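Participant: missing the sequence, but the structure's below:
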């Protein structure tokens, strides 16, 4: 049986006072006597009264809800980002509504429409890898709803963004592998229309060039999931000279590559060094524990939420802002130890 929620009018009727007096008593207005305030609060507590948030938002034109659209919550990075968003949101009295696009452009559009129809105060977005058109994001801005991109940012929309230093994260990872003796390093990347994929690819390429190593397109694969890495990694070992290192765009792909390499009978890291990107739990539980690039997802989420709230509350008055979060290389046992730099 559905329970009927008590209203201010119900409290007023039972106490024989006006609804406006009840409202002011609940807000601790100085014009209301202590006796009336106590009677109102006692009755509100007895009937478990809670304010009607929809009515409040209609009056204030503010819902105190932030919408978040992410590709998949299963990724450690995105779950860390959400934790950072929620901490910042709670600090400023906002609630968080999370939607998953599941890497679908069509579902991402529905996610954004849901956020708008739910009267959210602003939206945080990390876009789907299959998003090639951006009309739904332009619609958000046209409706004067604050919008902040994080991690997977949209190059075609002028909005605030929080980005990870993907280029130097990749560069440092590949340089570490080269200094450990790797000379033929494969790359498992993602769709090149994603800025993060291009930045990590460019970091990989520039590290090879710095040390005079060739860039072999045949060992650069679009392969960004554990399943695809399990399937495609063996093909890297059918191209003549075997790779002695694999740098993957994320930890899930790296873990798939690690499993595939071991199934082929090779040793990690003696035969093949492997490095991922994210530093999630999977990097710590695989055998051997995996070298990876820490993206600081919690910091990304907190910074994104802070910037969005500043926009909502009018503290950010300049044009679109871009903030970069530095990465950290976390060295574990899946890559060979750095050799004397004189021998690199």
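Facilitator: Ah, there it is. As the structure is a prediction and not an experimental result, all values here were calculated from the model.

Participant: all contacts plus neighbour counts: C-alpha atoms, from now on.
Facilitator: OK.

Participant: Check the protein and tell me which residue is nearest its centre.
Facilitator: residue 78 (3.8 Å; C-alpha atoms, centre = their mean).

Participant: for the helix or strand where that residue lies, packing partners?
Facilitator: Take DSSP states H and E as the rule and residue 78 turns out to sit in helix 76-91. Applying 3 or more C-alpha pairs under 8 Å, 6 or more residues apart in numbering; DSSP states H and E, one finds that helix 76-91 contacts strand 95-100, helix 297-312.

Participant: any idea how far the residue nearest to the centre of the chain lies from residue 288?
Facilitator: For residue 78, the distance to residue 288 equals 24 Å [C-alpha to C-alpha, to the nearest Å].

Participant: let's bring in a second model and compare:
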């Protein structure tokens, strides 16, 4: 295998100084455009690549972004993480990932490790236990750091950082408007995430819709335990006339789909189902569930764009709060 060419060798081959080559490769205004073009073309021809370790030492940078994810088995988070990695690479950054398994202690330890200068920026989705216990003190340590921090999906007033999220309130209102237009007047709200900020926001939207539409009967079923919620769903669906079920997360949506099938109700004709799904899995099954598309690929890309921008220009106290609009994908379980 040929040894990679160095700046010193490029300078020797072109008959210029080491400094001229270095400044040309870094687009210095001290070097003429003609010389920079000649140096860059020759460097590309010879397959020159910068030494990332040397650059890191010189710039006090790691070219690494830390990512903290609550649950890798969750299809939404897995998709966001995939797109974070792909987009980070396009900027020349690598990612180091920690999984908290929705535990506060794991989150505290992960944040402690990553806040010691090992990464240039942090992208975080807080754990479920963090919200349940309302403990955010471990984030205080990174507020005074120079390292930019971004929170995605689960935003909260106690997390005063850059953020990328979806319009959860608007998503639920749009979904309910759609069900209403299709004739639903008895709607069941199902959730396994009552403690999370997104769960609370979605419930708030449902309650607002019911207040604005008093002719609609709303039933709310919430429990973080899947088995408990499944039994609750079966009981209500067997004993009450429900026109539509709106699942507030992947688990509750799949539990509702199973419960509807178990009691033998026909989708569309007798009942509609709208919720959140694993899109890849949804393509392989029947009936395909109508769902709210949260565009995780956009979340991952936008999170990286903001973090890299903050890394390059220096961390700023002016925060970016990006909110992505969602889209209702109509499939087999609704009219």
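Facilitator: Structure received. Since we're looking at a predicted model, the values are computed, not measured.

Participant: Which residue numbers in the first structure does stretch 163-175 of the second structure align to?
Facilitator: The alignment of stretch 163-175 of the second structure onto the first structure (TM-score structural alignment) spans residues 161-173.

Participant: Can you tell me what sits against that stretch?
Facilitator: 148-153, 196, 199-207, 247, 275, 292-293, 295, 300, 303-304, 320-329 (C-alpha atoms under 8 Å, 6 or more residues apart in numbering).

Participant: Ok, stretch 181-198 of the second structure next?
Facilitator: For stretch 181-198 of the second structure, contacts defined as C-alpha under 8 Å, 6+ apart pick out 128, 131-132, 153-156, 168, 199-200, 206, 215-226, 229, 233, 241-249, 251-253, 256, 335.

Participant: Just the buried subset of the residues you listed, please.
Facilitator: Listed as buried from the contacts of stretch 181-198 of the second structure are 128, 131, 153-156, 168, 199-200, 206, 218, 221-223, 229, 233, 242-249, 251-253, 256, 335; burial here means 16 or more other C-alpha atoms under 10 Å.

Participant: Now do the same contact list for residue 238 of the second structure.
Facilitator: Residue 238 of the second structure makes contacts with residue 263, as judged by C-alpha under 8 Å, 6+ apart.

Participant: likewise residue 145 of the second structure?
Facilitator: residue 115.

Participant: Map it across to the first structure for me.
Facilitator: Aligning on TM-score structural alignment places residue 145 of the second structure opposite residue 143 in the first structure.

Participant: And its match, how far from residue 263 of the first structure?
Facilitator: Between residue 143 of the first structure and residue 263 of the first structure the computed distance is 53 Å (C-alpha to C-alpha).

Participant: now swap in residue 292 of the first structure and tell me
Facilitator: Here the criterion is C-alpha to C-alpha. By it, residue 292 of the first structure lies 21 Å from residue 263 of the first structure.

Participant: and if you look at residue 209 of the first structure?
Facilitator: For residue 209 of the first structure, the distance to residue 263 of the first structure equals 31 Å [C-alpha to C-alpha].

Participant: before we move on, the earlier item: mean deviation of the helix holding residue 78 of the first structure from the second structure?
Facilitator: For helix 76-91 of the first structure, the mean deviation from the second structure after alignment is 2.1 Å (mean C-alpha distance after the TM-score superposition for the first structure).

Participant: can you pull the buried residues of whichever helix or strand residue 67 of the first structure is part of?
Facilitator: For residue 67 of the first structure, the element it lies in under DSSP H and E is strand 65-70. With burial defined by 16+ other C-alpha under 10 Å, the residues of strand 65-70 of the first structure counted as buried are 65-70.

Participant: Repeat that for stretch 106-124 of the first structure.
Facilitator: 107-109, 111-112, 115-116, 119-124.

Participant: how close does the host helix or strand of residue 247 of the first structure sit to the second structure?
Facilitator: Per DSSP H and E: residue 247 of the first structure is located in strand 245-248. Once the two models are superposed, strand 245-248 of the first structure sits on average 0.9 Å from its counterpart in the second structure (mean C-alpha distance after the TM-score superposition for the first structure).

Participant: Which position in the first structure pairs with residue 200 of the second structure?
Facilitator: So residue 200 of the second structure corresponds to residue 198, using TM-score structural alignment.

Participant: Next up, the contacts around its match.
Facilitator: Applying C-alpha under 8 Å, 6+ apart to residue 198 of the first structure gives the contacts residue 192.

Participant: In a strand, it, correct?
Facilitator: No. Going by DSSP: H, G, I helix; E, B strand; the rest coil, the assignment for residue 198 of the first structure is helix, not a strand.
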